[in-house]
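>>> the sequence and its predicted three-dimensional model are supplied below.
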Amino acid sequence: MRTILVVGGGYAGFYTAWKLEKKLRRDEARVIVVDPRPYMTYQPFLPEVLSGSVEARHAAVSQRRHLRRTKLIAGSVVRVDHANRTATVAPVEGPEFALAYDIIAVTAGAVTRQLGIPGVVDEAIGMKHVEEAVAIRDRMLTNFDRAATLEPGPRRSRLLTVTFVGGGFSGVEGFGELLSLATALTRTYPEIKPEELRFHLVEARDRILPEVTDEPGRWVVRSLEKRGARVHLNATMLSASGGHVVLSTGEEFDSDLIVWTVGNAVNPMVRSHTDLPINERGMLMVRADLRVGTDSEPVPDAWGAGDDAAVPDLAMPGSSTVPNAQHAVRQGKLLAKNIIASIRGGQVKDYLHHSLGTVATLGLGRGIFQYKRIVIKGLPAWLMHRGYHVLAVPSWERKVRVLAVWLTAAVFGRDIVSLASVQHPRRAFTEGGEVAAAPAATADR
């Protein structure tokens, strides 16, 4: 029986394994997925996790619940020696070990790009995983509690200042949703006025949301600024040391919550620790049919998809597919079909996907959608965003749970309880308890 190794359990990896399970005969091959997390993060829901519109667990799709015939290994593939069909796995617990395979699907995904800016590693929070989204939300809610007890001044202003670095999709959506939450909180905290909120979005280019055209992008900027936000275009962060933000434009301010959404970098394993071919950017070289290699020199039994693979975009000749959820999901599904076709001696297919358009949430009841020249703004676009993603999130179980939360929030409003204390679960036990004296020993009589 062949062993198919899927490296990474993100979008592309999860869907590859899920479809392989459904299509493979039981005696045809076994599937192994190696990933450090026990779930696949549905990243389009992370902005709504920030605002409390989606429960954190509902943005995480359990691997063991859905991949019941797949062997799951909690760990990371740190090296691939494809010449010998061997991968080195660093498990979450225990020493590294070698794992033999017959076919490999590299779907390791990208990592958060860091630019070596002073203070960023110490102060900023990313927005790529569920736990990061929860931490951002809890920090915002906790800061409101702390600021409400302070008199107006620098410390209070710092607690009510939020900075997002990066004006791509995840940054703008997260920024808009958190701004929506903060504005709503001022109605619950009479001590804090809306004009005290300071929301900064920093983008190095002259526009945000590069996935939409110029005018819709300018409309988003105007919409955010109308809600009290400040959008810094053609600006970069020079320092964030101690929470003191310094921009290339000369502006400086203190910010207690800094969110880093600058973009992705190639997975270090793919870039530096594999004998599979990579391009000048360190990405896996992949053909249109998702085989690793080139048209003239394919690599036998090696496949790739997702954010770490340079998949040719047949809809836009001469370019590669952009790293987003639309492509990763569809590539994962096709990758499973092509692997099975290759095992059975069938015909593999090229990946071709025409964009369905671009849709983004900008906060509760606000959004933007663009498909070619068609642009829809406001509430209709926001409803389209919700409708699309509740259909796209895998499994009916997750769809029902998300819909239930949305319906409940429509009636009772969003939950505004901070659970930041769960990050230190033993603090109440170790600091708040009373240590009783040990009972005196009694001598045997």
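Cool, the structure landed.

>>> only C-alpha atoms from now on, for both contacts and neighbour counts.
Fine.

>>> residue 315: neighbour count?
Other residues near residue 315 come to 14 when the count uses other Cα atoms under 10 Å.

>>> list the contacts of residue 18.
66, 67 (Cα atoms under 8 Å, 6 or more residues apart in numbering).

>>> one more to weigh against that first structure:
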Amino acid sequence: MTRILIVGGGYVGMNVALRLQRRLRHHAEITILDADSYMTYQPFLPEAAAGNLEPRHLVVPLRQVLHRCRMLNGWVVGVDSERRTVRFRPHQGEGYDLPYDLLVYAPGSVSRLLPVPGLAECGIGFKTVEEAIHLRNHVLAQLDLASSTRDEAIRRRALTFVFVGAGFAGVEALAELEDMAKDACRYFPAVDAADMRWILVEATGRILPEVGPEMGAWTLEQLRRRGIDVRLDTRVRSAENGRVVLDDGDEFDTDTLVWTAGVRPHPLVRATDLPRDDKDRVKVTPHLTVVGRPEVFAAGDSAAVPDLTRPGELCAPNAQHAVRQARTIADNIVARLRGRPLREYRHAYAGSVASLGLHKGVAQVYGVKLRGPLAWLTHRSYHLTRIPTVNRKVRVLVDWTLALFFPRDIVSLGALAEPRKEFEFAAGAPDGAKTGTQDGTETTVPRPAGARF
């Protein structure tokens, strides 16, 4: 049997495996290597952060859908294409080598950070479901704090929300969370929507370049009408201790700094002997085979894929290309095993859709420009058809249907990030509230976040 290793369980890895397990059945041994056992449908992250979707419904369990494949959880720490082996390290225990006949290398990407002082300590990305849910809980917790404190400086800091990067991730995340927070204010009598300060910082002179200049300008106007402070041609100089300093001279304190200023190939690419370009992307041919390595295929955010519809350019690192590249890889693997010629990857960009909150959106599909509720409906319809498996499609549709009849849930479950804190508190202070000191005085022990009184 042909041994096929797939590095990465994202858009490319999961879709390649799905297609191969249907077409090859018992003629190949397919193994997927990934740190997680699920694939995240990232276009729905903003809706999950806003509480429109249940977080579990935008992730696809790989072990369940890839029932004819073997799943190994851990890290790929090296690729030796000469020996045709992959060095794999599970989450615990010693690493070992896995031999392959054909390799699909698609580890994806990570957030592209800049050397901004304080960013690594106080920033948060928006690429994973964990980050999206943490951000939702954090925003709601900030509203809790602002409605409870009497310190005006703490209140201003809590109600200042900063997003850096005005691409899809930044604009959709900010728009959905601002919409959710404004809706939640009805339950916080001490907090008015006008008290919140939402800031979008973009280094270039435009936002949402994917939808074109005209629709990007329209989106900018809509955000500013909602009171969102959009700073174009502006960069963050520092963010130490939550003090954000911009290069336009403005500075302010915040507890919320969301970094969505682009992505870069996964650092694991450097642990391979595969040829790379100056941006650490794996060099591939139009057939999606790695240059000089015909037994290795690569695609997605970590690959420099030639765009045959625009000679001389590369395919954008987005889900639209990744899913279609996965199909081409799977078909080419089958063709290779059956002695048939490989086909080139060619796909003209169909357009983009973006959600800007409940019943608000912007889109440009095959040159047709949409805005408002119609664009929002197009966004939902398109992604509902693209999320993998009928199971997830039905669950997402049920979530949306229930949202028509019930208000948004505004529960903050921030304590989920530290589930043992209550137990550790109980173990350290059995009386649950006070401890004695050497001078005979009594000191109150601060309760942890989420502790019950």
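Yep, it's here. What you see is a predicted model; the values in this text were computed from it and never measured.

>>> can you report how many residues neighbour residue 400 of structure 1?
13.

>>> same deal with residue 378 of structure 2?
21.

>>> ditto for the one 4 residues further on
Counted with other Cα under 10 Å, the neighbours of residue 382 of structure 2 add up to 13.

>>> and it, what helix or strand is that in?
If you go by DSSP states H and E, residue 382 of structure 2 is part of helix 373-386.

>>> which non-adjacent residue is nearest the most centrally placed residue in structure 2?
Centroid-nearest residue in structure 2: residue 127, 1.7 Å away (criterion: Cα atoms, centre = their mean). Take residue 127 of structure 2 and drop its neighbours on the chain: the residue closest to it by Cα to Cα, 6 or more residues apart in numbering is residue 42, 6.9 Å away.

>>> next one: the alignment partner in structure 1 of that neighbour from residue 267 of structure 1, what distance?
Mapped onto structure 1 by TM-score structural alignment, residue 42 of structure 2 lines up with residue 43. Separation of residue 43 of structure 1 from residue 267 of structure 1 (Cα to Cα, to the nearest Å) stands at 18 Å.

>>> what about the residue nearest to the centre of structure 2, distance to residue 66 of structure 2?
23 Å.

>>> residues in contact with the equivalent of residue 312 of structure 1 over in structure 2?
Residue pairing (TM-score structural alignment): residue 312 of structure 1 is matched to residue 306 of structure 2. By Cα under 8 Å, 6+ apart, the residues touching residue 306 of structure 2 are 284, 285, 286, 312, 313, 314, 315.

>>> if you set the cut-off to 10 Å instead, what comes out?
283-288, 312-316, 344-346 (Cα atoms under 10 Å, 6 or more residues apart in numbering).

>>> return the members of those classed as buried.
Buried by 16 or more other Cα atoms under 10 Å: 283, 284, 285, 286, 287, 288, 315, 316, 344, 345, 346, out of these.

>>> name the element residue 220 of structure 1 belongs to?
helix 214-226.

>>> now residue 334 of structure 1
Here residue 334 of structure 1, judged by DSSP H and E, is contained in helix 325-343.

>>> in structure 2, which residues correspond to that helix?
Using TM-score structural alignment, helix 325-343 of structure 1 pairs with 319-337 in structure 2.

>>> what's the mean distance for the matching stretch versus structure 1?
Its aligned residues in structure 1 lie a mean 0.9 Å from stretch 319-337 of structure 2 after superposition (mean Cα distance after the TM-score superposition for structure 1).

>>> the stretch 1-150 of structure 1: strands as residue ranges?
Using DSSP state E, counting those that start in this stretch, the strands found in the stretch 1-150 of structure 1 span residues 2-7, 29-35, 39-41, 60-62, 71-81, 86-91, 97-100, 103-106, 111-112, 124-126.

>>> neighbouring contacts of the shortest one?
Right, strand 111-112 of structure 1. 126-128, 260-268, 307-308.

>>> give me that answer again for 7 Å
263, 264, 265, 266, 267 (Cα atoms under 7 Å, 6 or more residues apart in numbering).

>>> please report how far the fourth one lies from residue 306 of structure 1.
Read that as residue 266 of structure 1. From residue 266 of structure 1 to residue 306 of structure 1 the distance is 11 Å (Cα to Cα).
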